[in-house]
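Engineer: I would like to see how this sequence folds:
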Amino acid sequence: MKNIFLLYITFFILIGCNENNSPIDIPQPTGAILDPWVGGTTEPNQVWIDLDMQKMTVTPRIAWDFGFYSGKEFRVILNTSISMAAGKLETSDINAVTEADVASMKPLVAVATFQPNNIQYVDDVKGNYLERTAIDEISANDKDNKVYLINMGNYMYTGNSTDLKISGDSRGWKKIRILRNGTNGYRIQYANISDTTFKEYTVNKDTAYNFNFLSLDNGPVSIQPTKNNWDLCFTVFVNEINGSGTYIYSDFVITNTMDHVGAYQVLTSEINYEAFTKVNVDPSKFIYDDQRVIGANWRNTFGGAKTYTDRFYILKDHLGTLYKIRFLKLTNSENLRGYPQFEYDVLN
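Structural biologist: Coordinates of the predicted model:
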């Protein structure tokens, strides 16, 4: 038996050591045509796309409430894809907050109210979350961490699929307070507004991800792929309209600026998609500090939903790989939104 065992070992060693010691070829990224499954007209899903692997990760929009930053800073983001919003109170005693304390704030802490100053109740729409979030950076001094009134947004719309609605009934309100949990995590206290005691979760930082996500109903949840493994996301998005505050957009595309993904737009009046090659890339045009470069700019909803054919996008991922991207479809054969399709090619 020992001889047989030694024979197996020798066999695998010989296979593992070829005479040229040749390196293993790693497949290079190629292009593809992808159909992100946002889920139809109600767009219940967020779709995270890794271009070099041609991989799409689909997660329900309603699956998470808060995202906790995994880097050295202590920042927390809201799930604005379901219209969540947050307003700071003056107290740090969560148990003391009553309905009377927040009654006047409730009409203000909301999205799409067409009030210019309601932008303060959502995170930075450009995605510069280390500079500004609706919830202040979590302080090392517990006394500095105030209670927040949280508009929990809306459930998914469950009515007729042709109604073109993306928001259902209200999910109500919570009060929360977030503290640091040592140097590598968070503690979130939460309760219904009228409750006099709170519940608590702890969230640890996993630096493989941009954010670690939490659902108040279900605890920690997996949402985004690891930070190096997504470039784009199709999602419902709360954006800003200059002078009118926040507004809810369907069919929105964000880029992973948290992992140094950059992008810019090219008009076909300058050069068409087929003719564009690596030599045409202008490094000075890449935008790394605004996740909305593609945003809603790829589609038109006036006079019938359709994609713009006069533009495409150049994207540079965290590895420096360059892609050109153009959008082919916004609707299905019945002209219903929520069925996007796009094409991309690697610029070698």
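Engineer: only C-alpha atoms for contact and neighbour calcs from this point on.
Structural biologist: OK.
Engineer: tell me where the stretch 51-200 of the chain has strands.
Structural biologist: Secondary structure of the stretch 51-200 of the chain, counting by DSSP state E, counting those that start in this stretch: strands at 55-60, 66-69, 76-78, 85-88, 148-151, 173-180, 185-191, 199-204.
Engineer: run this one through as well so I can compare:
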Amino acid sequence: MKKNLLLQLFCLSFIVFSCSSDDDNGGGIIEIPAVESAVLDIESGGSTEPNQVYIDLSTEETTVVRRDSWELGFISSENRVVLNSSILASAAKLEGIYDIDAVSEDTELTAPMTLKTLNQGFQPIEVTVSTLNELKEGIPVGYHMYGDLENNIRFTDDSTGDLDKTAIGDIPTTEAEAEVIIVSLGNEIPKDEAEAGSINTTGDHRGFYKIKVFMNNNDYVLQYAPLSSDTHEEVVITKDEAYDFTAFSLENGIEVDVEPAKENWDLNYTSVYSYYGSSRGLVAGVTYSDYVVHNTLNGVGVYMVLTEEPGEGEDAAPVATGEPLYDEFTLEDVNENEFEYNDRALIASGWRSSSEGALSDRYYIVRDTDGNFYKLQFTALLNEQGERGFPQIVYDLL
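Structural biologist: I've put the predicted structure just below:
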């Protein structure tokens, strides 16, 4: 009996190894078919929305990362540094100031800056600052933060993800050319959950750091220290072309694994998103929850299909737009001219209503990093207990 069992195992192993030989499968590479249909619960983490969740539609793989684990992202494809908008990080370059160890709250600016802000009545006013202590009052993201869009002054990255519009800007090629930059570390993730149906995403301010960044051949050199320190640390950050960026935590002084490989994610449920720009007729620092961006740096395109629009009159019933319903949409309905490849914030928070939850009058067409076309709809914002921060999507391969 034992001999028969061993013989069977030997034959089975022979078959398995024979079937996986290079001759039989064209070099040992097995093509994994794209996921055809899925229902995915996104692990945002509840009403404090502590997580960023990267989603690869074709594999149904997700990567979950604490959104307060990093502040800076060092781009691989260009010499650029981005900020972690999900914790409301922001930054201001100190023009003409180069000695990082000499910078403190009492540092005087090389020239006064005239900036715009909103007063307590949310009316636009101008403010002139002459010291770092005055400037840092308006660096943190909020309705009253400083900036001037007309003169291209903003202390956040652009909402679209355009690498030519980052707060930190051009990275010098020498240490001598690198000016000191003040970084607001954003806000803590609150520990206390909100009441059912509400959110609690923005806690206490995490403080300020000062940095200098410059290139050494193709590597970044980062000098950093708390604002009150008269010495600094220095690290070299090497680009990895397999990833969009290398993340760094100023608070912990380490590189952090955040994004999956750049070709292995399509959507990022970033939970919280912030930037300086126009919102509801105001120009201010704004923060959104339940926010989704797509991988514009690696060819992901998205557009929205709206199946209903408001009727005329306050109590009028919605009117059908003539677009196919989600279940009716097929590959033949895809309009490739509609895809947005340059603005990562197309989905944004427009998929939901804070009072109604996931909106059923819209869905999204996604062209993923592999060139597959998917239709995707958000089907939940709340869990069964009515708690916020439990989104769900359904998607199907076209």
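Engineer: same list, the strands of the stretch 51-200 of the first structure, but as TSV with distance to residue 139 of the first structure and mean neighbour count please.
Structural biologist: As requested, the strands of the stretch 51-200 of the first structure are exported to TSV (distance: least, C-alpha to C-alpha, whole Å; neighbours: other C-alpha atoms under 10 Å):
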stretch	distance to residue 139 of the first structure	mean neighbour count
strand 55-60	31	18
strand 66-69	14	22
strand 76-78	12	25
strand 85-88	14	24
strand 148-151	14	25
strand 173-180	7	23
strand 185-191	11	20
strand 199-204	16	16
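Engineer: out of the ones you listed, nearest to residue 257 of the first structure?
Structural biologist: strand 66-69 (13.8 Å; C-alpha to C-alpha).
Engineer: sorry, back to before: looking at the strands of the stretch 51-200 of the first structure, which is nearest to residue 304 of the first structure?
Structural biologist: When the strands of the stretch 51-200 of the first structure are compared by C-alpha to C-alpha, strand 55-60 sits nearest residue 304 of the first structure, at 27.0 Å.
Engineer: and that closest one against the second structure, how far off on average?
Structural biologist: Taken over the aligned residues, the distance from strand 55-60 of the first structure to the second structure averages 0.5 Å (mean C-alpha distance after the TM-score superposition for the first structure).
Engineer: how far off centre is that strand?
Structural biologist: Chain-centre distance of strand 55-60 of the first structure: 11 Å, with C-alpha atoms, centre = their mean, to the nearest Å.
Engineer: want to throw the strands of the stretch 51-200 of the first structure into TSV with distance to residue 287 of the first structure?
Structural biologist: Output for those, formatted as TSV (distance: least, C-alpha to C-alpha, whole Å):
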stretch	distance to residue 287 of the first structure
strand 55-60	23
strand 66-69	22
strand 76-78	22
strand 85-88	27
strand 148-151	32
strand 173-180	32
strand 185-191	31
strand 199-204	31
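Engineer: out of those strands, flag the one nearest residue 111 of the first structure.
Structural biologist: Residue 111 of the first structure sits nearest to strand 85-88 of all the strands of the stretch 51-200 of the first structure, at 6.9 Å, using C-alpha to C-alpha.
Engineer: quick one: contacts of that closest one?
Structural biologist: Strand 85-88 of the first structure is contacted by residues 78, 105, 109-111, 121-122, 134-135, 146-153 when judged by C-alpha atoms under 8 Å, 6 or more residues apart in numbering.
Engineer: repeat that with 10 Å
Structural biologist: Contacts with strand 85-88 of the first structure, where a contact means C-alpha atoms under 10 Å, 6 or more residues apart in numbering, come from 77-79, 102, 105-106, 108-111, 118-123, 133-136, 145-153, 173-177.
Engineer: quick check: longest helix of the second structure.
Structural biologist: In the second structure, assigned by DSSP state H, the helix with the most residues is helix 2-19.
Engineer: to which residue of the second structure is residue 200 of the first structure aligned?
Structural biologist: Alignment note (TM-score structural alignment): residue 200 of the first structure maps to residue 234 of the second structure.
Engineer: hmm, residue 221 and its match touching each other?
Structural biologist: Yes - the criterion here is C-alpha atoms under 10 Å, and residue 234 of the second structure meets it with residue 221 at 7.1 Å.
Engineer: who touches both of those two?
Structural biologist: Common contacts of residue 234 of the second structure and residue 221 (C-alpha under 10 Å, 6+ apart): 212-213.
Engineer: which residue ranges of the stretch 251-398 of the second structure form strands?
Structural biologist: Applying DSSP E, counting those that start in this stretch to the stretch 251-398 of the second structure gives strands spanning 254-256, 267-279, 282-294, 301-306, 308-309, 319-320, 352-353, 357-358, 362-367, 373-382, 388-397.
Engineer: against the first structure, where does the last one fall?
Structural biologist: Mapped onto the first structure using TM-score structural alignment, strand 388-397 of the second structure covers residues 337-346.
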